[in-house]
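Chemist: could you look at this predicted model? Sequence included:
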Amino acid sequence: MRIRLDLSYDGTDFYGWATQPDLRTVQGSLEDALAMALRVPVRVVCAGRTDTGVHARGQVVHFDVDAEPIARARGHSKQPPLDALVRRLNGILDGDVRVRRAVEAAPGFDARFSAAWRRYAYRIADRPELIDPLTRRHVLAWERRLDVDAMNAGAEHLIGLKDFAAFCKRREGATTIRTLLELEWTRTPGGLVEGRVVADAFCHTMVRSLVGCLVIVGEGRRPAEWAAEMLAGRTRDTSMTVVHPRGLTLEEVGYPDADELGAQAERTRARRTAE
């Protein structure tokens, strides 16, 4: 069976998603909990690897397992087996990561390769009265007032299929070409500056670098066209800030209809191979 899990986590106390020796990571914690619940080793695949300190409200993972461990893990529960598994996992995991649901995946589903897009949000408190100690782990406190209209003007230069090398930390053999579908800034009813960032995929530190560029524009230190200049340069500029991960949350992962999942995965794998 292939099982899909939807989960959320506060990334503050994790060293990112991916398993690392002797470090607490989301993947490591989840795999340990699954191994305890199912009494078999399990390897999970996620839709998007989040960096150290980045949060998720809508992370998606899959894992493959025989039906027998799923049935066995139900124990004496009267719940359906996968509902019982969710309850058991949440009883094992620490409170900063929660499994929201578990379902048998549709044929062809792959949490990573079947994904059509990922949506992140970045939240900033840019006035003293907005800085709330109760949300300090999830909202970036910024000392200077930001002009949302200027940030949106800069963002317009970044939308589309482009090479985001200037906004990515290079990885050997990996492409920096991405399709940025949405990049929009608004003020929430509570006054926070909130960015909505949607792309087919993201390279390492891309979202935080995009935000860092547009924050400089929003402060008025650079014109909106500066974002286009940075993009065209295709190299990281030391004058551009990579903002702190605390304001960043993976909100949602989008997938095509069930009958398109396998085809989407094959298209994505083909692109990755071509890279």
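Modeler: Thanks, I have the structure now.

Chemist: alpha carbons only for contacts and neighbour counts from here, please
Modeler: Fine.

Chemist: now residue 227. Nearest residue, chain neighbours left out?
Modeler: With C-alpha to C-alpha, 6 or more residues apart in numbering as the criterion, residue 227 has its nearest non-adjacent residue at 5.6 Å, and that residue is residue 154.

Chemist: what helix or strand does the one you found sit in?
Modeler: Assigned by DSSP states H and E, residue 154 belongs to helix 148-155.

Chemist: check residue 122 too.
Modeler: Assigned by DSSP H and E, residue 122 belongs to strand 117-125.

Chemist: right, and the residue nearest to residue 227 touches residue 229 too?
Modeler: No - taking contacts as C-alpha atoms under 8 Å, residue 154 lies outside contact range of residue 229: 10.4 Å.

Chemist: more neighbours, these two?
Modeler: When neighbours are counted by other C-alpha atoms under 10 Å, residue 154 and residue 229 differ, and residue 154 comes out ahead with 26 against 12.

Chemist: contacting residues around that one?
Modeler: By C-alpha atoms under 8 Å, 6 or more residues apart in numbering, the residues touching residue 154 are 214, 217, 223-228.

Chemist: quick one: the helices in the chain, in order.
Modeler: Ranges of helices in the chain, per DSSP state H, are 26-38, 67-73, 81-92, 148-155, 206-218, 225-233, 261-274.

Chemist: will you turn the ones you listed into CSV that also has distance to residue 176?
Modeler: Formatted as CSV, the helices of the chain follow (distance: least, C-alpha to C-alpha, whole Å):
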stretch, distance to residue 176
helix 26-38, 25
helix 67-73, 39
helix 81-92, 36
helix 148-155, 18
helix 206-218, 9
helix 225-233, 11
helix 261-274, 11
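
Chemist: structure B:
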Amino acid sequence: MSDDVRPGFVRVRLDLSYDGRDFSGWARQTRGQRTVQGEIEDAIRTVTRSQDTYELTVAGRTDAGVHARGQVAHVDLPQELWDGQRDKLLRRLAGRLSHDVRVWKAEEAPAGFNARFSAIWRRYAYRVTDHPAGVDPLLRGHVLWHDWPLDVDAMNAAAERLLGEHDFAAYCKKREGATTIRTLRELRWERDAAGILTATVKADAFCHNMVRSLVGAMLFVGDGHRPADWPAKVLAAGVRDSAVHVVRPHGLTLEEVGYPADELLAARNLEARNRRTLPARGAGASGCC
């Protein structure tokens, strides 16, 4: 599948961040809800005095209430428009966008770049506190309160069993025609000096609700309600388990998106569009646990 930019247009990479609490997710919707995509597309149209709305493609479509610190998108703009706006676009967008979303960089993308399909990994963080008094009021929009003491070592022991390439159907909201095979590169928990526990979750891609479901399973292990091998057994079963809670979105932040070297972008585009399957166990596939 070709991802060539139309003649007369230039592809622009946007690096951005947003506080997700007042957005109905990333994707523009027909029902009039406020979305990050809609907000930025409208701002670009306004500051460039364009008659057309130029559609954004994003690295990771976040759900309602989820934040982003290192989100990446691209937009194809007419060359003439870009030439006239490149030096002033950031400042103009800063004057037009609401306080809870910012575009930090707007640069011409290298050949073959696609914000979604060129990405080789996404890294999320989920933040939790188990302090008996609850969440610091200054952090309440970004940290989940779990009202049971959490054992970080037990959670990390459970997390290790989930690393690698698996079918994460048990931790994803099913979407017709979409694969749930993912490579989980990193899943670990750390507690900082203030008592905030942060889960770092890094994978080549994520299916719907995957991070929040994994966190929900880890919390059940951390508070002693389930043993450390339970999340891997859920994964092996391959079906949604009603005991796995999808935790609330406000603790989740998209921290960073990784891309390959410029000369590998086009090849990554093609690879990411191929539907994935797991190798048969007889061909050397590893077990889940």
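Modeler: Perfect, I can see it now. In this text, all values refer to a predicted model and were calculated from it rather than measured experimentally.

Chemist: check the fit of the strand holding residue 122 of structure 1 onto structure 2 and give the mean distance.
Modeler: Compared with structure 2 after fitting, strand 117-125 of structure 1 has a mean deviation of 0.3 Å; criterion: mean C-alpha distance after the TM-score superposition for structure 1.

Chemist: related to what we said a few turns ago, residue in structure 2 matching the residue nearest to residue 227 of structure 1?
Modeler: Using TM-score structural alignment, the partner of residue 154 of structure 1 in structure 2 is residue 158.

Chemist: likewise for residue 270 of structure 1?
Modeler: Structural alignment (TM-score structural alignment) places residue 270 of structure 1 against residue 274 in structure 2.

Chemist: next: residue 39 of structure 1.
Modeler: Residue 39 of structure 1 maps onto residue 49 in structure 2, by TM-score structural alignment.

Chemist: one more: residue 178 of structure 1?
Modeler: So, by TM-score structural alignment, residue 178 of structure 1 is matched to residue 182.

Chemist: before we move on, back to that, quick one: the residue nearest to residue 227 of structure 1 from residue 247 of structure 1, how far?
Modeler: 20 Å (C-alpha to C-alpha, to the nearest Å).

Chemist: mind listing the strands for the stretch 101-250 of structure 1?
Modeler: Assigned by DSSP state E, counting those that start in this stretch, the strands in the stretch 101-250 of structure 1 fall at 117-125, 140-141, 160-163, 177-187, 193-199, 248-254.

Chemist: of all the ones you listed, which lies closest to residue 17 of structure 1?
Modeler: strand 248-254 (11.8 Å; C-alpha to C-alpha).

Chemist: got a list of contacts for that closest one?
Modeler: Strand 248-254 of structure 1 is touched from outside by 47, 50, 54-60, 115-123, 138-139, 208, with contacts defined as C-alpha under 8 Å, 6+ apart.

Chemist: repeat that with 7 Å
Modeler: With contacts defined as C-alpha atoms under 7 Å, 6 or more residues apart in numbering, strand 248-254 of structure 1 is touched by 54-59, 115-123.

Chemist: okay, and stretch 206-226 of structure 1 goes to which residues in structure 2?
Modeler: Stretch 206-226 of structure 1 corresponds to residues 210-230 in structure 2, going by TM-score structural alignment.

Chemist: and that stretch, what's buried?
Modeler: Using 16 or more other C-alpha atoms under 10 Å as the test for burial, stretch 210-230 of structure 2 gives 210-223, 227-230.

Chemist: one more: stretch 110-119 of structure 1?
Modeler: Quick answer for stretch 110-119 of structure 1 (16+ other C-alpha under 10 Å): 110-119.

Chemist: ok, those vs residue 274 of structure 1, which is closest?
Modeler: Residue 274 of structure 1 lies nearest to residue 113 out of those, by C-alpha to C-alpha, at 14.3 Å.

Chemist: now for that closest one: which residues touch it?
Modeler: Shown in contact with residue 113 of structure 1 (C-alpha under 7 Å, 6+ apart): 265, 268-269.

Chemist: can I get the residues you listed in CSV with distance to residue 20 of structure 1 and neighbour count?
Modeler: Below are the contacts of residue 113 of structure 1 laid out as CSV (distance: C-alpha to C-alpha, whole Å; neighbours: other C-alpha atoms under 10 Å):
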residue, distance to residue 20 of structure 1, neighbour count
265, 27, 20
268, 26, 18
269, 25, 15
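
Chemist: and the residues you listed, which is closest to residue 22 of structure 1?
Modeler: Nearest member of the contacts of residue 113 of structure 1 to residue 22 of structure 1, counting by C-alpha to C-alpha, is residue 269, at 31.1 Å.

Chemist: to which residue of structure 1 is residue 243 of structure 2 aligned?
Modeler: Counting by TM-score structural alignment, residue 243 of structure 2 lines up with residue 239 in structure 1.

Chemist: any idea how far residue 4 of structure 1 is from that match?
Modeler: As judged by C-alpha to C-alpha, residue 239 of structure 1 and residue 4 of structure 1 stand 42 Å apart.

Chemist: okay, those two: which has more neighbours?
Modeler: Higher neighbour count among residue 239 of structure 1 and residue 4: residue 4, with 23 against 9, using other C-alpha under 10 Å.

Chemist: which residues touch that one?
Modeler: If you count contacts by C-alpha under 7 Å, 6+ apart, then residue 4 of structure 1 has 61-63, 102-105 around it.

Chemist: only the buried subset of those, as a PyMOL command please.
Modeler: PyMOL command restricting the contacts of residue 4 of structure 1 to the buried ones, with burial defined by 16+ other C-alpha under 10 Å:
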select buried, resi 61+62+63+102+105
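
Chemist: counterpart of stretch 90-100 of structure 2 in structure 1, which residues?
Modeler: Aligned using TM-score structural alignment, stretch 90-100 of structure 2 spans residues 86-96 in structure 1.

Chemist: list the buried residues of the matching stretch.
Modeler: Within stretch 86-96 of structure 1, the residues scored as buried using 16+ other C-alpha under 10 Å are 86-90, 92-93.

Chemist: any chance of those residues in JSON lines, plus distance to residue 35 of structure 1?
Modeler: Listed next are the buried residues of stretch 86-96 of structure 1 as JSON lines, based on distance: C-alpha to C-alpha, whole Å:
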{"residue": "86", "distance to residue 35 of structure 1": "13"}
{"residue": "87", "distance to residue 35 of structure 1": "15"}
{"residue": "88", "distance to residue 35 of structure 1": "12"}
{"residue": "89", "distance to residue 35 of structure 1": "10"}
{"residue": "90", "distance to residue 35 of structure 1": "13"}
{"residue": "92", "distance to residue 35 of structure 1": "11"}
{"residue": "93", "distance to residue 35 of structure 1": "12"}
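
Chemist: right, I'll leave it there.
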